[in-house]
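Undergrad: predicted model and sequence follow; I will ask about them next.
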Amino acid sequence: MAAGVTRKKLIEVSIPLEAINAASAREKSIRHGHPSTLHLWWARRPLAACRAVLFSQLVDDPSAWPDRFPTEEAQDAERRRLHDVIRRMVEWPDSKPADRARFDDAIEAARFEIARSVAWSLGEEPPAKGNGKAILDYLQAKAPPVYDPFSGGGSIPLEAQRLGLRGYGSDLNPVAVLIGKALVEIPPKFVGRPPVNPKGQAELQRGGQWNGKGAQGLAEDVRYYGQWMRDEAEKRIGHLYPKAKLPDGSEATVIAWLWARTVRSPDPAAHGAMVPLVSSFMLSTKEGKKAWVEPIIDAKAPEGWRFEVKTGKLSKTEEEAKKKGTKTARGNFACLLSGVGISEDYNRAQGKAKRLGVRLMAVVAEGNRGRIYLTPTIDDEHIAASAQQQWEPEGDLYEKALGSRVPAYGLTRWADLFTPRQLIALTTFADLVSDAREKVLADARVAGLKEEKTPLHQGGNGATAYADAVATYLAFAVDKATDRNTTLCAWESKMDRMRNTFGRQALSMVWDYAETNPLSGAGGDIAGTAFAVFEVLSKLDNAGIGAIANIDAAKNSFPIRPIVISSDPPYYDNIGYADLSDFFYVWLRHSVNQIWPDLFRRLATPKAEELVATPYRHGGKADAEAFFMQGMSDALTAMRKAATDSEPLAIYYAFKQSELSEEGITSAGWASFLQAVIGSGLLVDGTWPLRTELANRMRGQGSNALASSIVLVCRKRSADASVITRADFMRALKRELPEAIDDIRKAGVGPVDMQQSVIGPGMGVFSRHAKVLEDDDSSMSVKTALALINRVWEEIDQALDTNFDAETQVALAWYASYGFDARSSGDMIVLTTAKNTSDKSLFASGVFKDMKGKVALTPREELPKGWSPATDKALTVWECVQHTARTLNAEDGGGEAAARLVSDMGSKAADARALAYRLYEIASQKGWSAEALVYNELAQEWPKLEELAPTAGTRRAETKAQAELF
């Protein structure tokens, strides 16, 4: 194929969704050394998904090279091979060297595939497979650079680098920019350099040459100076964190102090006493280690009550009562002294009037084999009250900001989120960043680092820039400590540990909070957070060039072009990044504003330009949507102009859970986003649903949780695109969607994601035309197009039912009405008459069972073992599906046994796969979650079963032949 010709890329045809989704979900649970743990950023795309999408954007689909892959069978085989490359490279390695080596080999294989596609497009041969350096050099010189203009947490440019590409990004938010620089831009400047700290230098002098890989030297310095900061902080503020006195007279390190907010009781009978607002009195719910707070009414105690810590056994009824604390409902409590209700409105009013107090509930200390819970003393409270901070972060929380709920309770300033003792600790840490930088600079000079005074923000890479780099990562360690040192940190009784501030993507009120000891070695300890940063840096593999800039996406002129666009834009009105990130900005401004003066010149992050449809910032819902549409259209238009012609653009979109449950695929946010995409001159070439979030995450329980991500695959629309009518559009959908749906199923997309996947080819029809005209000559809206695509998809699915054998049609109709329930025989006669079959045929096939006056579909667990399509003389599609589903999940079955069934189905295999999708739709609509799960899993596994089918059939034939010999 000639150079310059547009070739289909793998992402436009087929990607192994199941493997990508599984790796993405698993990645969210990795806590040590993963790049996402360097610094918190909200709704960050998993690296596995970014890596797979980038690879598939750059690697040609086999159909692009008919001279090399001349038949459909050859193309399918090559796709399966490329899918296997993706499966191996999306798995994040464990800490074992062998796992890391396998991951490195997988990345090396992925780089070769990209280089091969680039070389073929240029009419060249790629470097030899296995020659890592040559492949990397080739990619740096010949492959197009990748750019994400909404780079956020930096996942996409980082993965571009990992694949050997040049990775660029930009963001309006300075916190995001610094995270991106710390991941993408800074480490390559100091690759291969040994640590400069005295301990590291002494070891070098004893052992000779530095053999560390990547930025491990930089990582070692972050760990060393983080420990120095912790030790220095203890000298300055250690008196505020005394040891706990144990009942036996010994001492123990305090892990945390657990506080309850208090409010003046509205009940006159309480005589104005301050009473506790406690969501749970349980401290530990672990079996054999239960501990709780017992509120004691005591006239001699302050306010007439006190707390006492108890341990031992509780009945289930007692434990449930303790778990309720004094809370009666969301934001509502009961007075401890009288039982009178304390409303949320009352608590809010008292909070805004600055009348909320606190009382220490318990002290958590470190024991030999777990936590020790202690009753607090007066001294514990007095020491905390003695803390007097000299500095506090400036700025106010915006009361109406997305995810900011605490201003309603009077926590209106950033400083209000911290106790005085926390403010002293965090300010000490932030101040020590500058002190540590001076030590690094002095030690770097002693270590012989070149005396270049150009700072890091101006591109330097000498001693000054190196000190700036270490200080930047230490500031991140302070930020990680800040997330664990607020009055919004809760104690998790199930785990005996504290939950950090951003357990969810919001600043939510916590009534009984945990104040950690930042010098204890537990959560929030500056040495520990610096070690977490060290773990990330020591494992980074920045193979390619990279840079991150502070640019408004709507005004980005893209000085680097042409580029491959892979981007994760903001999600309409889902997350207020700017408002939330001010939590970190106010501390970073204190610690590194001299190192990054351009990023931290403002008092807060930019808000007005942020591309989020926030009504409170733009004068109402309509104006907010107009702002979002205009800004996103400008940004997408700039992307289109800067993008290459040879690679598609990949743009992520994440649905809110409320969008899917209330409005489906025609939701305002989704339709507005698609409208902006199409209005910018792009056509949608495909949509891939990526399940990138853990199902059990905290946001998953809320109304605005990210339910699933969609990757839109886009191309530039032709300048001479035609105008068609609504009728033309409908005809094109009915003509093109059946084949597209079949291809989507072949790719392994499960039924649960079909609705979103069908959007791709449907919107491809809509968006390749300049306009689709309604009957009144007005332009069809995206929202209308989405509804029509959905309607045609449903019609096609229902029309497929008539392709099934009569017995299966009866079973399908029965299932839709009654499931597996037994009904009167007369109900079956009605269906068999309509489908021109008989009850005898249905009983003979085994689809139904005769219950003498009643009938029912044969349950899967009652199906005969050893069944085979090859020997069934009355074979039905229904049996194929039910037997395969049973075998796939049976102890005596599994994938290979199920694959043998698929192998023996012959031409009915395609119908069986289609039936699995239909059954999922019915089960899902009926709310039969367990049944829906069975068919979704079967449909997702079907491509694998088809791959296994030939070998499974061969092995069975060999086994049979051997048996006959003996």
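TA: All right, it came through fine. Numbers count the residues shown, from 1 in each chain.

Undergrad: from here on, just use CA atoms for contacts and neighbour counts.
TA: Fine.

Undergrad: the residue sitting nearest the centre point of the chain and Ala106, how far apart?
TA: Centroid check for the chain by CA atoms, centre = their mean gives Glu693 as the closest residue, at 4.2 Å. Using CA to CA, to the nearest Å, Glu693 is found at 24 Å from Ala106.

Undergrad: and Leu603, by the same measure?
TA: Separation of Leu603 from Ala106 (CA to CA) stands at 45 Å.

Undergrad: ok, these two, which is more surrounded?
TA: Ranked by neighbour count (other CA atoms under 10 Å), Leu603 and Ala106 place Ala106 first, with 20 against 12.

Undergrad: next, the contact list for the more buried one, please.
TA: Applying CA atoms under 8 Å, 6 or more residues apart in numbering, we find Ala106 in contact with Val85, Arg88, Met89.

Undergrad: assumed it was part of a strand.
TA: No: read with DSSP: H, G, I helix; E, B strand; the rest coil, Ala106 is helix and lies in no strand.

Undergrad: burial measure for Gly169, as a count.
TA: 29.

Undergrad: isn't it up against Ala547?
TA: Yes: in this structure, Gly169 is within contact of Ala547 by CA atoms under 8 Å, at 6.5 Å.

Undergrad: number of residues surrounding Gly288?
TA: By other CA under 10 Å, 10 other residues sit near Gly288.

Undergrad: separation between it and Leu314?
TA: With CA to CA as the criterion, Gly288 and Leu314 are 10 Å apart.

Undergrad: now Arg80
TA: For Arg80 relative to Leu314 (CA to CA), the value is 57 Å.

Undergrad: want to compare, so here's the second one:
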Amino acid sequence: MAPKRKLIEVSIPLDEINKQSAREKSIRHGHPSTLHLWWARRPLATARAVLFAQLVDDPSVREDEFIAEARQKGYEDPEGWAGHRIKQERERLFDLITRMVDWDNLGDEALFDAVRAEIMKSTNGNPPAILDPFAGGGTIPLEAQRLGLEAHASDLNPVAVLINKALIEIPPKFAGREPVFPGAAGTRTNWPKATGLAEDVRRYGDWMRDEAQKRIGHLYPKATLPGGGEATVIAWIWARTVSCPNPACGIEMPLVRSWWLGKKKGKEAYIVPRVVGSRVEYGMGHSAEDAPAGDTDGTVGRTGATCISCGAAVDLSYVRAEGRAGRLGRDLIAIVAEGGRARTYLPPNASHRAAAEVDRPDELPEGAIAEQALGFRVQAYGLTEWADLFTNRQLVTLTTLSDIVSAVRDRALGDAQLALAGVGERLETGGSGAAAYADAVATYLALALSRMSDRHSLLTTWDSGPKKEYERSVFSRPAVQMTWDFTESNPLGGAGASFDASLAWLVKAVERLPGHNRGVVDAADAAARNFDSLLISTDPPYYDNIGYSDLSDYFYVWLRRSLRDIHPGLFSTILVPKAEELVANPYRHDGADGARRFFEHGFEQVFARARHSTSGDYPIAVYYAFKQSETDEGGDASTGWETILGSMVRAGWQVTATWPMRSELATRIRNIGSNALATSVVLSLRPRPEGAPITDRRGFIAAMKRELGPALRELQQGGIAPVDLPQSAIGPGMAVFSRYARVIESDGSEMTVRSALARINEVLDELLTEQEGDFDPTTRFAIAWYRSNGYDAGAFGDAENLARARATAVSAMERGGILSARAGRVQLYRPVDLPDDYDVTTDQRTSAWEALQHTIRIQEAEGIPAAGAFLHDASRRSDGAVDLDLVKELAYLLFQVAEKNGWTKDAISFNGIATSWSELLDSRRTAMPVSIAATLDFDTLNE
């Protein structure tokens, strides 16, 4: 018996999922991503929705049941009734997903009980355990656990493994326990989830900070204010220096990207350099009129530097050579101190320079930076060891805090022994007693320290933006790149870069973790691990986008120093393992071709193993991002995208759906006209049956034409935005392609994935064009005229010929109010030019074109409720209602036309109507008289 189709294979409320995914970027407090940095995490909302849709049956599997129900009730059209019930059930599930993905509803246990009940119903009470074999930042395993599923995570990278343990493995072990720190429990009796553990991490973290203050507090002196008194320093701003190569000058010239410190209007602040003899002194400026700008702002750019004293141009090759020779210096150029509601900026002084002059610690984290790595630029300047990325003062601080983690662990063990029975096994060997608990507390504190290190390096810079004025992190983007002026923040000052702040972010994240259901995390190579009895939902590496292993060494060296006695197996190597990392790294695999072959072979190996282990009862889900593109004689392409699709098809998988997932909705169609691809796509896959047939190009295209048409209408009816339609249509198109063992081209060669994607796009264009036959003559004319002219004017003769071919006339359409015909020129009215007093109930004949244009006009001017009321009137006309399905269909069609012609503003309007369609229909319902609305349900309104 064929497995049941799941929701992910038919339709999902994509726009609502994407809206919540985009919203997550502005949510920080308590978000799991604040536990510790990881690159390219998927939004929680996306992962939650995808997991639910993988497991829950699409209502179409109940068609026979609904038909039988209709017959039992004596309905005349059982099939029509079944279709109605399927839509109704799908809308119910969509509503559940829409509420479930909303961050504000994460604490709604009644909602999540209903979500879990739906999963249990579709899985016969025995849902599969979920595995992400490329777990990374842990989004998918965490959301699986939130949905009441057994979550498994594995990764080759020890930092990723530790993050996943902190998210899903450690919290359930100690869920519901009260804290052990003396006096922490107080009179509180209820400690749900991991709140007791979180409270202990907070308390022991405070003790750790106080201990650090005793040992190294003197290294971070307060600043003396101009009017007297002292203030805590937030940061010290330094400039790298190099000797001017001009023999007549030789000054230690500062290398500064920008002199600005704060750009808040009325409170501007910037550094004013002044050459005094053979050195540079620095003061503060606050006058907006005298502020640095253009060539006067900074001394170094992309190609070189300028000496502040003699004006000599200095090539960056000279700077690099000086760096490799160990001759790059640094000079303090500003001090940032607390100052009430604003920062206080002060010039440097000798005492603060002296405070930073400390000896390098004897015991430093070991490890060399790779000579070449994706996203790395610092090696060319002589920074070759990981310890080279920190000032001596930062090294002293980080090693001191790292040493204190061990002291905290000992203290927590003593306290835990008093609260828990016996010492028990260590955390790494599966324990849950006092020893394991102390290990857990130390693990989170080491993560807080590692998290803090992202803002404590000589690669951090100061952001002078009017709403910012704080240090940027090292990894504001996934790269390790050289900076000129850099920020040394105060780790004990209490501001955003302090240990206190890092600890607070981490604790808030731990408090909100689900903390229930078993979580299993392993350090494992995806190409070698076991997949038996596990359902895959995974977000694998994105070709050559990010060099995870090289980047994560930055954190690994500090985590290893703190935790190698607590997690000896995880931190057994000097640096993160790299040889088997599934990334297309040209530096590691003999250039671009070798990298592509390595990635392709590795990916195919992973999914071939998974193919042999799967039961096929549920579709697997694979996320993939579009980042790499190239152009050749075959057109635009995405190397990574084609590689992953080809690897999965060859490994025996059949694509059943593709869903574009976006977390940047504000710029969704910024690249219209460039064939830009979505942020990422989720692929749903099933095992391809053994003995799958072979077909030729003609058979493949014929099958697509048969199947893509119904799929296209289903996608449109399901609320897929026009901007997302091409990527969504890849799913049913690739479903046809991947069901065959091979597709043979006319020359006898095997069809490539690139060729298949091109054929899918061609058929999609044909189908959208064929939809024109469904429209009235006026609309068919307007589509054809718009395709050629947009809203610009064209020759009257051309318009009249086009109109006659569609059984209408220009004069009739002019009287109908969709165009103007003057001086031998014909021009369609833009929505904004249509009359505000148009009454659709008295118009003798309203075309789909006219209805859409007025809907756009009203929605953009007055909002969705007014536009919904207009559609209500249009659909209830006594002399013939406007077919609203065709109005929506027209919006999809015109979006494609506008996109291809690069008419971005028009495309946004058409996309806006389609994406807000369900809201427009809801508004239409509320616009009805109560006596009518009471007799209709949502699904019959459009019939």
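TA: Nice, thanks for sending it over. Note that this is a predicted model, so its numbers are computed, not measured.

Undergrad: which ones are touching the residue nearest to the centre of structure 1?
TA: By CA under 8 Å, 6+ apart, the contact set of Glu693 of structure 1 is Ser24, Ala25, Lys28, Leu706, Ala707, Ser708.

Undergrad: give me that answer again for 6 Å
TA: By CA atoms under 6 Å, 6 or more residues apart in numbering, the contact list for Glu693 of structure 1 reads Ala25.

Undergrad: where do the strands sit along the stretch 701-850 of structure 1?
TA: With DSSP state E, counting those that start in this stretch as the criterion, the stretch 701-850 of structure 1 has strands at 706-716, 723-725, 771-773, 823-824, 848-850.

Undergrad: and those strands as JSON lines, adding distance to Asn889 of structure 1?
TA: Listed next are the strands of the stretch 701-850 of structure 1 as JSON lines, based on distance: least, CA to CA, whole Å:
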{"stretch": "strand 706-716", "distance to Asn889 of structure 1": "26"}
{"stretch": "strand 723-725", "distance to Asn889 of structure 1": "49"}
{"stretch": "strand 771-773", "distance to Asn889 of structure 1": "47"}
{"stretch": "strand 823-824", "distance to Asn889 of structure 1": "28"}
{"stretch": "strand 848-850", "distance to Asn889 of structure 1": "22"}
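
Undergrad: ranking the ones you listed by burial, who's on top?
TA: Among these, strand 706-716 has the highest mean neighbour count (mean count of other CA atoms under 10 Å), at a mean of 23.

Undergrad: that one packs against which elements?
TA: Here strand 706-716 of structure 1 touches strand 649-656, strand 682-690, going by 3 or more CA pairs under 6 Å, 6 or more residues apart in numbering; DSSP states H and E.

Undergrad: what's the closest of those to Gln201 of structure 1?
TA: Minimum separation from Gln201 of structure 1 across those (CA to CA) falls at strand 649-656, 45.7 Å.

Undergrad: show me which strand runs longest in structure 2.
TA: Longest strand of structure 2, by residue count under DSSP state E: strand 233-243.

Undergrad: in structure 1, what range does that strand match?
TA: Alignment of strand 233-243 of structure 2 against structure 1: residues 254-264, by TM-score structural alignment.

Undergrad: counterpart of Asn190 of structure 2 over in structure 1?
TA: Asn190 of structure 2 maps onto Asn211 in structure 1, by TM-score structural alignment.

Undergrad: name the helix or strand for its match, please.
TA: Here Asn211 of structure 1 is covered by no helix or strand, with elements defined by DSSP states H and E.

Undergrad: now for it: which residues touch it?
TA: Under the criterion of CA under 6 Å, 6+ apart, the contact list for Asn211 of structure 1 is empty.

Undergrad: any idea how far it is from Gly132 of structure 1?
TA: To Gly132 of structure 1, Asn211 of structure 1 is 19 Å away according to CA to CA.

Undergrad: likewise for Arg348 of structure 1?
TA: Remark: distance between Arg348 of structure 1 and Gly132 of structure 1 (CA to CA) = 62 Å.

Undergrad: do Val536 of structure 1 as well
TA: Val536 of structure 1 is 24 Å from Gly132 of structure 1, by CA to CA.

Undergrad: show me what Ala740 of structure 1 aligns to in structure 2.
TA: Match for Ala740 of structure 1 (TM-score structural alignment): Ala711.

Undergrad: which ones are touching its match?
TA: Residues near Ala711 of structure 2 by CA under 6 Å, 6+ apart: none.
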